[in-house]
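>>> I would like to see how this sequence folds:
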Amino acid sequence: MPELPEVETVRRGLENHLTGRLIERVELRRLDLRFPFPEGFAALLRGRLIESVERRAKYLLIRLEGNVTWMCHLGMTGRWTLLGADSSEVDDGPHDWVVVHLDDGGRAVFSDHRRFGFMDYFETSEQDQNRFLAKLGPEPTPDHLTPMDLAGALRGRRTPMKAALLDQRTVAGLGNIYVCEILFRSGISPRRNASSVAGKSGVTKRVER
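Below is the predicted model of the structure:
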């Protein structure tokens, strides 16, 4: 499953091609992915200007005019393909479920072989109340998470260290691959009790490496 770095790479690619474009129409080629598309989803997106493409944890947040955010989760196999107006590539692959037609003649095609991805929308001003985003922990970057913050989040946790880091309420965006790498490089057993790592000689020193 794509983790934070992979989703950030996708975000940057979408940002370069979608920001400032107008959505002319949206084709939904099935009624659902992991979850059903919201009622009136295609109509809601049609005619809106794409203001920016952001990310929170593993979620892509496409900001549209009119206080609307279009949220996309890639699931395990979701991917976006960007086709220019002069592209001869077709968008009729067996797993091309969403085709976004843009005002410059380009298309953004969302494909998902296993259909574990999903899309939704919400009012941008109500992001903190969104059911998928409300309980997410801080991003694993120096601007959002310090060693002391992480130590505080782990203090009193009786769960194994790996499970604690995979919990999106502790740190947002980490998955199995990066958690395993972090623990290996830190010399911390994934089975170790999370609370035992939060002491002075534990996570605060190891994360600062």
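
>>> C-alpha from now on. contacts and neighbour counts both.
Fine.

>>> Check the separation of the first and last residues in stretch 111-128.
Length of stretch 111-128, first residue to last, C-alpha to C-alpha, to the nearest Å: 28 Å.

>>> Actually, stretch 115-131.
20 Å.

>>> how distant is that stretch from the center of its chain?
Offset of stretch 115-131 from its chain centre (C-alpha atoms, centre = their mean, to the nearest Å): 11 Å.

>>> any residues touching it, and which ones?
When contacts are defined by C-alpha atoms under 8 Å, 6 or more residues apart in numbering, stretch 115-131 is touched by residues 32-35, 37-38, 41, 63, 67-78, 133-134.

>>> Please identify the buried residues of it?
By neighbour count on 16 or more other C-alpha atoms under 10 Å, the buried set for stretch 115-131 is Arg115, Phe116, Gly117, Phe118, Met119, Asp120, Tyr121, Thr124.

>>> for these, which one is nearest Glu3?
Gly117 (13.0 Å; C-alpha to C-alpha).

>>> OK, contacts around the nearest residue to the closest one once chain neighbours are set aside?
Leaving aside its sequence neighbours, Gly117 sits nearest to Gly75 (C-alpha to C-alpha, 6 or more residues apart in numbering; 3.8 Å). Listed by C-alpha under 8 Å, 6+ apart, the contact partners of Gly75 are Met1, Pro2, Arg115, Phe116, Gly117, Phe118.

>>> Distance check, Gly75 against His113.
Taken as C-alpha to C-alpha, the span from Gly75 to His113 is 10 Å.

>>> and if you look at His17?
Distance from His17 to His113, by C-alpha to C-alpha: 24 Å.

>>> and of the buried residues of stretch 115-131, the nearest to Gly173?
Of the buried residues of stretch 115-131, the one sitting nearest to Gly173 (C-alpha to C-alpha) turns out to be Gly117, at 15.3 Å.

>>> Report the separation between that closest one and Met161.
From Gly117 over to Met161 the distance is 27 Å, taken as C-alpha to C-alpha.

>>> next SSE after the lengthiest helix in the chain?
Selection of the longest helix in the chain by residue count, based on DSSP state H, yields helix 4-18. On the C-terminal side of helix 4-18, the closest following helix or strand by DSSP states H and E is strand 23-28.

>>> now what about that next one, what contacts it?
By C-alpha under 8 Å, 6+ apart, strand 23-28 touches 42-43, 45-50, 97-103.

>>> Show the buried residues in the contacts of stretch 115-131.
Here, 16+ other C-alpha under 10 Å leaves 33, 37, 63, 68-75, 78, 133 buried among the contacts of stretch 115-131.

>>> CSV for these, including distance to Ser186?
Shown next, in CSV, are the buried ones among the contacts of stretch 115-131 (distance: C-alpha to C-alpha, whole Å):
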residue, distance to Ser186
Leu33, 38
Phe37, 42
Arg63, 37
Val68, 41
Thr69, 37
Trp70, 37
Met71, 34
Cys72, 32
His73, 30
Leu74, 29
Gly75, 28
Gly78, 31
Leu133, 28
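
>>> for comparison, sequence B:
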Amino acid sequence: MPELPEVETVRRGLAPSMEGAVLKELELRRSDLRFPFPVDFARTVSGRGITSLSRRAKYLLIDLDDGMTIVSHLGMSGSFRVEAGASADAPGTFHHPRSKDEKHDHVVFHLTGAGDDARVIYNDPRRFGFMDIVRRADMVSHPFFRDLGPEPTGNELDADYLAKRFAGKAQPLKSALLDQKNIAGLGNIYVCEALWRSHLSPLRAAGTLVTDSGRPSEALERLVIAIREVIADAIAAGGSSLRDHIQTDGSLGYFQHSFSVYDREAQPCGTPGCGGTVGRIVQAGRSSFYCAACQS
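Prediction:
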């Protein structure tokens, strides 16, 4: 599933074509994706101006000029591409390749008014993604968002906050970090990477990172820094290529070439002087990649 940095790269890639444009027509080529589209979805949003694109966790948010917001989730295989004239641009790169097969083009945003007319096309072979429309003023209380924790890039995420969340918890650290109520948008790939950077085992109990007095340990301080850094590095890797990518190719970002443990089972650990080997275990149905020699 696309993670926060990939969704952020998609947002940045779509913004030049969508922000300030008028959504002349929303074309729905089927009645549903993972869920049915909202009633009168196309009629409700067609003709509205797009004021901004933003992101909350792994949700892409398309704000309209009437106070409504189109909420889009990419699911397992969803992607967007921009077509303007003869060129096509698919913002975002993912660990698993995205489809460009037009038979899976399910939603088309027909845009005008922000430079050249363009089409933004949503493609989703497995149809695990979805779209909805929410009043922006009600978003905080909406079921999609009301239980989400702070963003891993925001100032709310610090060691003191996680100490309160983790205190007394026997839950494995990997599971605690994937809990969206603790941190919003942090997914499997970047949890593995952050745990490796902070030399912490995914099997370790979350509560062991909190002192008896309820204060964050040095290890928890280290983990928060690692989370921030790995997300920032991944966003920078995707975003830095926006200037230089070939539009007809659409490939953006190369952070997956820098994975230290994720999907690197049986390869040498990259920690200087470690000498260990990356292993793989399964936790709650998800693969965890880590080095048992230097992550404890």
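
>>> What's the TM-score once they're superposed?
After superposition, the two chains reach a TM-score (TM-score structural alignment, normalised by the length of the first structure) of 0.94; 207 aligned residues with a C-alpha RMSD of 1.7 Å.

>>> re earlier: return the subset of the contacts of stretch 115-131 of the first structure lying in strands.
Cross-referencing these against strands under DSSP state E gives Arg63, Val68, Thr69, Trp70, Met71, Cys72, His73, Gly78.

>>> and the first one, what pairs with it in the second structure?
What it means is Arg63 of the first structure. Superposed on the second structure with TM-score structural alignment, Arg63 of the first structure falls opposite Asp63.

>>> Go ahead and confirm that match touches Ser52.
Yes: using C-alpha atoms under 8 Å, Asp63 of the second structure is in contact with Ser52, at 5.3 Å.

>>> what about the counterpart of Ala198 of the first structure in the second structure, how many neighbours?
Aligning on TM-score structural alignment places Ala198 of the first structure opposite Val210 in the second structure. Residues near Val210 of the second structure, counting by other C-alpha atoms under 10 Å, number 24.

>>> Would you map the strands across the stretch 101-250 of the second structure?
For the stretch 101-250 of the second structure, applying DSSP state E, counting those that start in this stretch gives strands covering 105-112, 118-123, 130-135.

>>> out of these, nearest to Ala88 of the second structure?
Closest among the strands of the stretch 101-250 of the second structure, using C-alpha to C-alpha: strand 118-123, at 9.5 Å.

>>> what's that closest one aligned against in the first structure?
Against the first structure, strand 118-123 of the second structure falls on residues 106-111 (TM-score structural alignment).

>>> So what's the gap between the matching stretch and the chain middle?
That offset, for stretch 106-111 of the first structure, works out to 18 Å (C-alpha atoms, centre = their mean).

>>> May I see the buried residues of that stretch?
Buried residues in stretch 106-111 of the first structure, counted by 16+ other C-alpha under 10 Å: Gly106, Arg107, Ala108, Val109, Phe110, Ser111.

>>> In this structure the first one contacts Thr81, no?
No: distance between Gly106 of the first structure and Thr81: 10.7 Å, which falls outside the contact criterion (C-alpha under 8 Å).

>>> Any idea how far apart the tips of stretch 178-191 of the second structure sit?
7 Å.

>>> May I see the buried residues of that stretch?
For stretch 178-191 of the second structure, a neighbour-count test (16+ other C-alpha under 10 Å) marks 178, 180-191 as buried.

>>> For it, give me every contacting residue.
Here stretch 178-191 of the second structure makes contact (C-alpha under 8 Å, 6+ apart) with 3-4, 56-58, 147-152, 157, 162, 165, 174, 176-177, 227, 230-231, 262, 286-288.

>>> In terms of helices and strands, where is the residue lying closest to Ser287 of the second structure once chain neighbours are set aside?
Setting aside the residues directly before and after it, Ser287 of the second structure is nearest to Ile281 in space (C-alpha to C-alpha, 6+ apart), at 5.8 Å. For Ile281 of the second structure, the host element (DSSP H and E) is strand 278-283.

>>> who touches Lys174 of the second structure in this structure?
Val191, Cys192, Pro202, Leu203.

>>> Which residue in the first structure aligns with the second one?
It refers to Cys192 of the second structure. Matched to the first structure by TM-score structural alignment, Cys192 of the second structure sits across from Cys180.

>>> That match and Met71 of the first structure, how far apart?
Taken as C-alpha to C-alpha, the span from Cys180 of the first structure to Met71 of the first structure is 28 Å.

>>> so Arg29 of the first structure makes contact with Pro94?
No: using C-alpha under 8 Å, Arg29 of the first structure makes no contact with Pro94, being 10.2 Å away.

>>> So for those two, which sits in the more crowded spot?
Arg29 (12 against 9).

>>> Now that one: closest residue in space, sequence neighbours ignored.
Trp97 (4.9 Å).

>>> so the one you found touches Phe37, yeah?
No: counting by C-alpha under 8 Å, Trp97 of the first structure does not reach Phe37; the two are 11.1 Å apart.

>>> which residues in the first structure form helices?
Counting by DSSP H, the helices of the first structure are 4-18, 41-45, 147-154, 161-166, 176-186, 203-207.

>>> Residues contacting the third one, please?
In other words, helix 147-154 of the first structure. Residues contacting helix 147-154 of the first structure (C-alpha under 8 Å, 6+ apart): Ala164, Thr170, Ala194, Ser195, Val197, Ala198, Gly199, Val203, Thr204, Lys205, Val207, Glu208.

>>> can I get the residues you listed in TSV with distance to Thr9 of the first structure?
Shown next, in TSV, are these (distance: C-alpha to C-alpha, whole Å):
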residue	distance to Thr9 of the first structure
Ala164	25
Thr170	23
Ala194	30
Ser195	33
Val197	31
Ala198	31
Gly199	35
Val203	28
Thr204	29
Lys205	29
Val207	24
Glu208	25
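
>>> For Phe109 of the second structure, give me its contacts.
Leu23, Lys24, Glu25, Leu26, Glu27, Arg119, Val120, Ile121.

>>> Burial check on the fourth one, number of neighbours?
Applying other C-alpha under 10 Å, we find 20 residues neighbouring Leu26 of the second structure.

>>> Tell me how far it lies from Thr153 of the second structure.
Distance from Leu26 of the second structure to Thr153 of the second structure, by C-alpha to C-alpha: 32 Å.
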